[in-house]
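# sharing a model that was predicted from the sequence below.
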Amino acid sequence: MTSRSPSLTAGASRAGRDRTAAEGWRAFRESPRVLWTALVVIHLAVFLLLLPMMRRGELGGDLPVYSNWATEALGGGIWPVFGYDWVYPAGALVPILLPRVFGPGLYTVVWLVLVAAANGIALQALIRRGRLLRTQTAAGWWVLTVGILAPVDLLRLEGFTAPMVVVGMLFLGSRPRIAGLLLAAATWIKVWPAAVIVAVIVASTRRWVVLATGAAVSAAITLAVVLGGGASHLDSFVNQQNGRPLQIEAPLSTPWLWMSMLGVAGARLFHDSTLITEEVTGPGDAWVVANGTWVMLGVMGALVVLLAIATWRLSRLVHPMGKEVDLVLVGALSLATAFIVFNKVGSPQYMLWLTPIVAVGLVLRPPDWRTPAILLLAVAVLTTLVFPTFYFALIALHPLVLILLAARNALLVVVLGWSVTKLWAAAFVAQPVPLGTRPFGTAVRNTSY
């Protein structure tokens, strides 16, 4: 009869304790109660940080601009879109006007409450879906990105559109009409969810339901604007972007930003008082300013063709319900990222175009979407370091902040490369597979959203 060595027994005991501690920590950080508490703390912390500025009337950023638009419109003045050209689609009037109904003094408070409610709805949708896989990694990731990007997540229009896209994409398989309504409404607030709609139209078997619902939403908004006398301003949000110079945070602006820092003749930063943005100009930028939008549209058009080829090819290899999830997600991410990488305009809130897609990918296809999730966490941290943490240093062309911004933009290119590589593999590289096997990653129980 033999007995275990004391060292082996102690080692096994330590390993058991470590495993128990790890499991306990995972259970704690993935507890819905903990996730909800974290989300509430994030919103409350932002409110408390803004409170002194609100009391002094020194709150900067977009919210005072939104409040002024709402006050003028509801006070009997001229309404955006109805009375003059506007930088946003007509649907943005709803979230901008709604907080003003409760009075000008409560605008910021009501705004934050509404954004908190929107983020809460998205969190609950992710938690509910996460229960199928018995993991709340995606929900936790969503809360973490909300916290990191809080300065823009909670104070810009993307604070509404990002949660709408999360819920819309999760509803695509089970409630396609609601999905179409949410995605169309989000697009009429900010244009970027159109990337998701295009991916759905190309790759999803629910395309006709989403199209019909989206068309109905668009028709209702268009009719309201036309009846209100704003027909000539309905598409002004598109025209407002034409001819715009390079905004300093756009990836395309990187060479001219560095030219300005290095003192190259003719390269400089300037403030656009109309759009309240910082722009950059310099030698050789005229072609990019004139043709940048067309280059962006060309790249996105090529991605749509690639997505269509992948959809056609994989429809001959696998069951549609087993492949469309992957193609919609990867197609949406590639289009949204290209929208950022090849855009003359660049703002920190644009990162919120990507987080909803990755959150949904992480809850539906956890193994496949771990890489872009990690990359976007780094993107989020670098974005917040640039704005608002060191934004004045960026305007002063501090080299270290320029390096942070360049690193953030490089990571965006990596995210784009990841998604394009997946599309390319689906379109041209993937080998024939048995019916029901997915082309990306490992299977999960619910492959139809």
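Nice, I can see it. Numbering: from 1, shown residues only.

# every contact and neighbour count from this point should use C-alpha atoms.
Will do.

# where along the stretch 251-400 of the chain do the strands fall?
With DSSP state E, counting those that start in this stretch as the criterion, the stretch 251-400 of the chain has strands at 268-272, 277-281.

# elements contacting the last one?
Looking back up the chat, that one is strand 277-281. Where contact means 3 or more C-alpha pairs under 8 Å, 6 or more residues apart in numbering; DSSP states H and E, strand 277-281 is packed against strand 246-247, helix 254-262, strand 268-272.

# circling back to that earlier point, would you mind finding the most buried of the strands of the stretch 251-400 of the chain?
strand 277-281 (a mean of 20; mean count of other C-alpha atoms under 10 Å).

# chain center to that strand: distance?
23 Å (C-alpha atoms, centre = their mean, to the nearest Å).

# contacts only, for the residue nearest to Met164 when sequence neighbours are not counted.
For Met164, ignoring the flanking residues on the chain, the nearest one in space by C-alpha to C-alpha, 6 or more residues apart in numbering is Leu182 at 5.9 Å. Contacts of Leu182 were listed using C-alpha atoms under 8 Å, 6 or more residues apart in numbering, and they are 164-165, 167-168.

# adding another structure so you can compare the two:
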Amino acid sequence: MHRAPQNDMEQDEATMADGRTRKRMDRPASATQALPPAQEALIAPAGGAEGSAGRRGGRTGTDGARRGLRTRPPGPGRALARPVAVWAVTRAVLLLCVFKVVGLPGPDVTGDITVIYQGWYEVLRTGTFPLDDVTWQYPPAAALPVLSPALLPFLDYSSAFFVLACLADATVLALLLRAGRAPGRQLTGAWVWVAGAPLLGPTAYARYDVMVTAVAVAALLALRRHPRTAGALMAFGALLKVWPVLLLAGVPRGGRTRACWRAAAATGGAVVLLAAAAVPGAFGFLTAQRDRGTEVESLGALVFHVARHFGWEGRVLLNYGSVEFLGPYVTVVSRLALALTVAAFGWLLLWRLRAMSRRYGDRRAEGHAPLSTPYDAAFAAVLLFTTTSRVISPQYMLWLVGLAAVCLTLRGSRQGLPAVLVLAATATTLLEFPVWFSHVVASDLPGIALLALRNGLLVAATLVCCRRLWLMTSATVGPARRPGTASPGGSAGVPPPEAGEVPPPALPERPSRRPTRPVRRLAADGTGPPRYRADPD
């Protein structure tokens, strides 16, 4: 029995003691000292409602009370939201341009869609290729993107084509974002694509090259884990617009090479046979390029731009769907450009043979080539093809931007400078076409200076890319070593980690066999339930 208070002082002391007791009982769990998760897991009730909610990060228990005091690190969603937001804004501007809500100086770049593509569409619907149209110079699978606006029958042809081009653009971004989140990779490649495509202006959506680029990007990113899928996509891309066949240049030797090439040959042969049997004139594109001249935007065209100021009697005409130089010595310059292309691919073949002779792609080789080599080789091959060609159309820049983006998905990629040069060349191309295209056609001083700048950036990007590819392969690929022997940077029989690849985790330490016992620990302030942790004897 409790003794009743005798006076007012005792009554006040009893009231204060009762308040302290009640305050201690009402104190939330967060007032006690929190234990690390590993120790708290040892005392959490198995299957308990509060314990399971705390482990899931719910609002009950200690985690819920401390939520307002803890700063949560940014998750992967926040890192992905920024490129997606910038992509949405820039692509909205591109759509406004192609729908002619916002205009740019110079010729209308959407004329190819509303006139040429739609004319091909009407002919292809009859079951034949447009053989009577000299502007049709594409492989048989190019009929698919031309016919693709039929998938959106509620829109007119040009509007449907622009929407599908935007979807292909979004596909490239999704592939690069997915690749950038993998271990040993980065989101720099996605940012290159987000920034690079709009630098070309409305031409990016007014040609079907963005669809081809999506196929090429998917093929390269699938090469490491799914070589057969990559080979099939490369072959399909080559039947869309030839150049994706160059992606095969960097496939590492061994089983992946055989699987990739077999899949490419099987897919290409099946599509060609189907097109030849179903639609007449599938191979007319093979001879369509024979009589072409030198396009006014190509590297060799700079000779005629300067020669016009010294009395060269040539003309600038719309020929085979592009603006070209026609006149004396044009054939000579075109043949020199073709010889330069052959020499460039001769260098690429030499690199390939040299790399294979030094066991490129063989993980047993001393300092085997890094993961970035297939990407870098594809980038270099397409740069060589584009720069030395007698035709450099503005949409070709999309190919280079896409491949540069794939290269920069890997951490430690050495193609940063070539990628920057390609982005600068893409921005210059927008000024050259369509903004100041009249100056280029007139061969005046601003037009020549702008064209020389753009082509000079392409030449610089090509030289730097090829040099880094050659030096990287020479430095990392050596003669094969015997199994079980040690190598620099790696233990016996284990190759060193590749550039851009996260090294394998170390083996876990053997757990201690010493018995453990629970040790009682009170909270820091001496209140609250006892805490336990396992300490070794």
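Looks like it arrived, so ask away. Computed from a predicted model, the values in this text were never measured in an experiment.

# and the TM-score between these chains?
With the length set by TM-score structural alignment, normalised by the length of structure 1, the two chains reach a TM-score of 0.81; 410 aligned residues with a C-alpha RMSD of 3.2 Å.

# need the strands of the stretch 251-400 of structure 1 in JSON lines with distance to Ile201 of structure 1, can you?
Shown next, in JSON lines, are those (distance: least, C-alpha to C-alpha, whole Å):
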{"stretch": "strand 268-272", "distance to Ile201 of structure 1": "37"}
{"stretch": "strand 277-281", "distance to Ile201 of structure 1": "34"}
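
# what's the closest of these to Trp208 of structure 1?
Nearest of those to Trp208 of structure 1, taken as C-alpha to C-alpha: strand 277-281 at 39.0 Å.

# quick one: the closest one to structure 2 mean distance?
Its aligned residues in structure 2 lie a mean 1.6 Å from strand 277-281 of structure 1 after superposition (mean C-alpha distance after the TM-score superposition for structure 1).

# quick one, that strand and helix 254-262 angle?
Going by axes from the mean of the first three to the mean of the last three C-alpha atoms, to 10 degrees, strand 277-281 of structure 1 is angled at 80 degrees with respect to helix 254-262.

# can you name the residues in contact with strand 277-281 of structure 1?
Contacts for strand 277-281 of structure 1 (C-alpha under 8 Å, 6+ apart): 245-248, 253, 256-257, 266-272, 395.

# what residue in structure 2 is paired with Ala373 of structure 1?
In structure 2, the residue matched to Ala373 of structure 1 (TM-score structural alignment) is Ala419.

# what's the answer for Ala185 of structure 1, then?
By TM-score structural alignment, Ala185 of structure 1 lines up with Phe236.

# for its match, what are its contacts?
So, once contact is read as C-alpha under 8 Å, 6+ apart, Phe236 of structure 2 ends up touching 141, 264, 267-268, 271.

# so of the residues you listed, which ones are in strands?
Judged by DSSP state E, the subset of these located in strands is empty.

# which two from the residues you listed end up farthest apart in space?
Spatially, the most separated pair among those is Ala141 and Ala264, at 14.5 Å (C-alpha to C-alpha).

# next, count neighbours for Gly263 of structure 1.
11 (other C-alpha atoms under 10 Å).

# neighbours of Phe102 of structure 1, how many?
Using other C-alpha under 10 Å, Phe102 of structure 1 has 12 neighbouring residues.

# distance check, it against Ser67 of structure 1.
12 Å (C-alpha to C-alpha, to the nearest Å).

# and for Val381 of structure 1?
29 Å.

# residue in structure 1 matching Ala88 of structure 2?
Ala88 of structure 2 maps onto Val40 in structure 1, by TM-score structural alignment.

# ignoring the adjacent residues along the chain, who's closest to Thr462 of structure 2?
Leu383 (5.6 Å).

# coming back round to it: please pick the buried ones from the contacts of Phe236 of structure 2.
Applying 16 or more other C-alpha atoms under 10 Å to these, the neighbour count classes 141, 264, 267-268, 271 as buried.

# burial measure for the spatially closest residue to Arg414 of structure 2 that is not a sequence neighbour, as a count.
Counting by C-alpha to C-alpha, 6+ apart, Arg414 of structure 2 lies nearest to Arg468, which is 7.1 Å off, once chain neighbours are set aside. Counted with other C-alpha under 10 Å, residues neighbouring Arg468 of structure 2 total 16.

# where's the counterpart of Arg468 of structure 2 in structure 1 relative to Met169 of structure 1, distance?
Correspondence of Arg468 of structure 2 to structure 1, assessed by TM-score structural alignment: Lys422. To Met169 of structure 1, Lys422 of structure 1 is 19 Å away according to C-alpha to C-alpha.

# contacting residues for the aligned partner of Ala405 of structure 2 in structure 1?
Alignment note (TM-score structural alignment): Ala405 of structure 2 maps to Ala359 of structure 1. Residues counted as contacts of Ala359 of structure 1 (C-alpha under 8 Å, 6+ apart) are 138-139, 141-142, 166, 373.

# repeat that with 6 Å
Ala138 (C-alpha atoms under 6 Å, 6 or more residues apart in numbering).

# quick one: the helices in the stretch 101-250 of structure 2?
111, 118-124, 143-147, 157-180, 188-199, 209-222, 227-241 (DSSP state H, counting those that start in this stretch).

# deepest-packed of those helices, please.
helix 227-241 (a mean of 25).

# Ala336 of structure 1 -> structure 2?
Ala336 of structure 1 maps onto Val382 in structure 2, by TM-score structural alignment.

# equivalent analysis for Thr383 of structure 1, please.
So, by TM-score structural alignment, Thr383 of structure 1 is matched to Thr429.

# for its match, give its distance to Thr110 of structure 2.
Taking C-alpha to C-alpha, one finds Thr429 of structure 2 at 16 Å from Thr110 of structure 2.

# compare the two and say which is more crowded by neighbours.
Set Thr429 of structure 2 next to Thr110 and count neighbours by other C-alpha under 10 Å: Thr429 wins out with 27 against 20.
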